[in-house]
Every structure is written in structure tokens, then in C-alpha cells.
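>>> model the following, please.
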Amino acid sequence: MAVSFESGRKLARGFILASMLVAGPASALAPEHEIKRLMLATEEAVATERWGEAGEYLNRLQAIEGKKPADYFFYRGRVMFQAAQLNEAQAALEAYVKQAGAEGAHYQEALGLITDVEKARAAKAAAPKTPNGETAKIAVIEPAGDQSMASLRQLYLTDTDREALTIHLNSLLDVAGWRADRAVVKLDRPADVEYRVDTAESTISIQEIRRSPDGRVVRKTSQMPVFGINPLVEWGCESAASSCWVYDPRDGSRLFQLSYNRDQAQDIAQTLGRLIRNLQAPNGS
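Have a look, this model is predicted:
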């Protein structure tokens, strides 16, 4: 199941070509029949390792309104893994396991693929970086310059960039909390998963707050030393899980689980990257 990241980039580019080959006029079939047709086409494409075609069929499936079968997430996970899109692959495979359960036809294979994703992510984090060897990322936010720091300091009435960035990151996290029930959002009801950050010298302290349906609250605090880590912070969203994630720049694991809002996830990833860079600077303030 191993996949190289160079071949992953080629596969991702191949999806574009495949879209021109398999895309045709809109189907006259009812959605439930079109879903079954495209699932059969996806299964055949995956079986013969025509990954570009499989990716296009899956994209067309995603655009169809209606409930998708559990196998849709399994095949999406396989195709994303082949394209070296590790974050999306893991989210899709976990969605399959959750929906299909242990009785699913691909249950064992999905668990194995999730392990392969973790191994690939660890290898990616450990591999030396060269100018021509960077792995393509789904969504990477490069820390912005300091041109807006003055306005942030003025907005939050602070004297230092570090304090302004910390307050700003917490403000963004406050409105991006994850809720199990997206249909009901009450201003006086906190999210099911929330985060708070604080800084001390070269470390970011992250508190995760999880609320269970019975009202119990579990708080967990972890420390992120910033020296030696890349301030380029990845993020991604997966509609199947109704979540966006900001990923830990140390190992690519999930750091923040957020509501399904791409703009919010992007802002949080960008601000976290700027805060990391500020803490790494010898004269950071």
C-alpha cells in the first residue's frame, strides 16, 4: 500500500486529465441510481488502479445530493492515499469505519490503510527537506508578514506582537468550536470541543475542552515547544466528518478539531503559524 509523494503529485495532476476523459453530459438518472452507477465505476477503476478516473468519479459522487454508501468513504480514502493527500485519506477512512462498523466489507483493509497513513505521515515528518523534495500539501498557510501587527496591537490594546497574536488566536478559536449538532447553535451554549492557547517563552500551551452530552467537561493541556518546528501550518476540511482540522506542525497529527468552516480554519492556521514564528524569533516580542 506504500505510495511515494512524487507519484502522489503525479496522481493529483492526473485527476485533472481524468476529469476531461470521463466527464460527460449530465446523467438523466435519478440521484439514487446515478450514485450506484458511479460507485460501480469507482470500484472498477480502483480495482484496475486507474486512480485518476476513480478520483473523478468520486468528485462527481460528492456533488450529488443524497446519502452516500459507506463504501464511498472507503474508496475516497484509498484514492486520497494514493495521491499522498494523507489528511483527507485519514478523514475518509475514519468516516468509513464509523459508518460501516466491524461488519463492513472493507473494515480490516480500512484499519490497515489508516495505519499506513500514519506511517506515511511519520516518514514525511522525518524525511530531510530539500528545495526539490518538498511534498505537495492540501492546504498550507504560510505565515503572513508583520504588516498587520500594528493594527492587531491596536485592536487588542496590547504592547507586544506576541500578546496580540495570542489574543487573536483565542478569539478565532472561540467562534470555531466544534459541535456534534451543527443544526443547533446557541450563543449561550458552548461548543462540544473548544481550545484555548497561552504562551510562555518558547512554548505554546494548548488547552482542549471537551463536553459530553451528559454535561461532563474534560480539560486536557499539552505543551508545544516551538524551536525546530516548521511554522507552515496545514489545515483541511472533510464534509463527511463535518469538521475542519488544523494539523500539528511537529508530526502532522490533528491538533484542533473545528467546525466545518474553511475560512475559519484558514485564519486559525495562519495565526498559529505567525505565533510560532514570533516565538522562534530571538527578538520576538
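>>> contacts, neighbours, all on C-alpha from now
Fine.
>>> what's the closest residue to residue 253 other than its chain neighbours in contact with, if anything?
Excluding its sequence neighbours, the residue lying closest to residue 253 (C-alpha to C-alpha, 6 or more residues apart in numbering) is residue 247, at 5.5 Å. Listed by C-alpha atoms under 8 Å, 6 or more residues apart in numbering, the contact partners of residue 247 are 233, 234, 235, 253, 254, 255, 256.
>>> now the strands: where do they sit in the stretch 1-150 of the chain?
140-141 (DSSP state E, counting those that start in this stretch).
>>> is it true that residue 159 touches residue 153?
Yes: between residue 159 and residue 153 there is a contact at 6.4 Å, judged by C-alpha atoms under 8 Å.
>>> look at those two and report which has more neighbours.
Set side by side, residue 159 and residue 153 show more neighbours around residue 153, with 19 against 12, by other C-alpha atoms under 10 Å.
>>> over to the more buried one. Which of the three states is it?
helix (DSSP: H, G, I helix; E, B strand; the rest coil).
>>> and it, how far from residue 94?
41 Å (C-alpha to C-alpha, to the nearest Å).
>>> number of nearby residues for residue 57?
By other C-alpha under 10 Å, neighbour count at residue 57 equals 26.
>>> tell me where this structure has helices.
In the chain, the helices defined using DSSP state H lie at 5-22, 31-47, 51-63, 70-82, 86-100, 107-126, 149-156, 161-174, 262-280.
>>> for those, which one sits closest to residue 242?
helix 86-100 (10.1 Å; C-alpha to C-alpha).
>>> want to put them side by side, so please do this one too:
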Amino acid sequence: MVSVFWAIGTPVMAAEPIEFGSDESAHYLAELKKLYLTTSDREALLAHSNGLLDTYALRAGYQVGQTNPQDFIYELSVAAPGELRIREEVRGNNGGVAVRNRSLSVFGLDPYLQYQCPAQGPSCSVNSPVDGLPLVVILRDPKGAEELAKALSFLIRNLQKG
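As a prediction, the model looks like this:
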């Protein structure tokens, strides 16, 4: 079941509530560790999140009819204990590249991330738990956005452990 909230006329969805200590949670993490050949929950979650960000990257080619199509490419890393670093690279058709690095301190945050996929437009966004603004923007794929929000929720919860 997916929760739907309305904000500014666009549906905002949260990944299905997850019991982080449940058998389902343990199974999810075990499958990721097996997939990414690691014994670390954090490494598996980072690899999975970055893989999803690569798979669902919003590329200029998907933005048909847009006046200024751009590639949005993200990479996540852990900067310090309890700090998620988000590297955003935006490439324009004119060859220009803008890189922005942001850090998200996860302590005290609600780890259940919300995402939205407006009916119009080429993108979905996973929203920041700090201010509700887009944390990352990906190709419009509700299932992909849901899986990314789930992986990031697990990653934030993992980082909150220190």
C-alpha cells in the first residue's frame, strides 16, 4: 500500500512503511548484500542507491519538447558519521556542466522519504526529509522512484546508527 498526500496539486507518495527491525527488512538487506557481494549493510545500500540513481537518471534525451533539456546525474557517498553527501552533476546541451555537492546530516530526521511523480513532465523526485524540496530528480518512473525512496530510507536509517 502506498500513502498518497496532496501538495500543490501533485501527489506525494511515501514508500510503504517499513519495520526496520522486521524479517522483511532483514531479508531486503540480505538480498542487497548478496547482490553487491558485501557483508556491509551500508555498502550494499550505497551501491544499490547509486545503481538506481544511474538506472533512472533523468537524461536530456527523455525531455522531448523541453526548452532546455539537461542530464541530471547523482552520486551518493558517506562524508562523515551521520552525514550523507549528494553529488549532483547537471549537463546542458551546450556542453556546460554544473556540479553541486550537498551534505545531509541524518541525525534527527524522519528516515521515511517521500517521492512524487507528477502526471505531467518527464521526472519524479525524492524529497528531502529536511524541507520537502527535491533531494534528487530522476526519470519519471513511479516504481523506480518508490524503490529509490525505499533504499534511501534504509540508508538514512543505517547512517543514523552512527
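>>> TM-score for this pair?
Remark: TM-score between the superposed chains equals 0.82 [TM-score structural alignment, normalised by the length of structure 2]; 147 aligned residues with a C-alpha RMSD of 2.2 Å.
>>> hmm, back to that, in structure 2, which of the contacts of residue 247 of structure 1 still touch?
Retained in structure 2: 233, 234, 235, 253, 254, 255, 256, out of these (criterion both residues aligned by TM-score structural alignment, their matches' C-alpha atoms under 8 Å).
>>> make CSV out of those residues and add distance to residue 280 of structure 1.
CSV is the format used below for these (distance: C-alpha to C-alpha, whole Å):
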residue, distance to residue 280 of structure 1
233, 15
234, 18
235, 21
253, 21
254, 22
255, 19
256, 21
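>>> can you say which of the helices of structure 1 is packed in most?
Compared across the helices of structure 1, helix 70-82 shows the largest average neighbour count, a mean of 25 (mean count of other C-alpha atoms under 10 Å).
>>> so what touches that helix?
3, 8, 11, 39, 42-43, 46, 51, 54-55, 58, 86, 88-93, 95-96, 99-100, 106, 110, 113, 117, 240.
>>> next: stretch 39-56 of structure 1.
By C-alpha under 8 Å, 6+ apart, stretch 39-56 of structure 1 touches 11-12, 14-19, 22-23, 57-58, 61, 72, 75-76, 79, 82.
>>> hmm, what's the outermost residue in structure 2?
residue 94 (27.0 Å; C-alpha atoms, centre = their mean).
>>> ok, that one to residue 121 of structure 2 distance?
Applying C-alpha to C-alpha to residue 94 of structure 2 and residue 121 of structure 2 gives a distance of 22 Å.
>>> and for residue 95 of structure 2?
In terms of C-alpha to C-alpha, residue 95 of structure 2 sits 23 Å off from residue 121 of structure 2.
>>> next one: residue 34 of structure 2
Taking C-alpha to C-alpha, one finds residue 34 of structure 2 at 36 Å from residue 121 of structure 2.
>>> returning to what we had before: turn the helices of structure 1 into a markdown table, including distance to residue 227 of structure 1.
Formatted as a markdown table, the helices of structure 1 follow (distance: least, C-alpha to C-alpha, whole Å):
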| stretch | distance to residue 227 of structure 1 |
| --- | --- |
| helix 5-22 | 26 |
| helix 31-47 | 42 |
| helix 51-63 | 38 |
| helix 70-82 | 30 |
| helix 86-100 | 24 |
| helix 107-126 | 15 |
| helix 149-156 | 22 |
| helix 161-174 | 16 |
| helix 262-280 | 6 |
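>>> ok, the residue farthest from the centre of structure 2 - contacts?
No contacts exist for residue 94 of structure 2 under C-alpha under 8 Å, 6+ apart.
>>> what do you get for residue 90 of structure 2?
70, 71, 72, 73, 97, 98, 99.
>>> kindly recompute the last result at 6 Å.
By C-alpha atoms under 6 Å, 6 or more residues apart in numbering, the contact set of residue 90 of structure 2 is 71, 72, 97, 98.
>>> nearest residue to the second one in space, please, no chain neighbours.
If you skip the residues right next to it in sequence, residue 72 of structure 2 has residue 90 as its closest partner in space, 4.8 Å away by C-alpha to C-alpha, 6+ apart.
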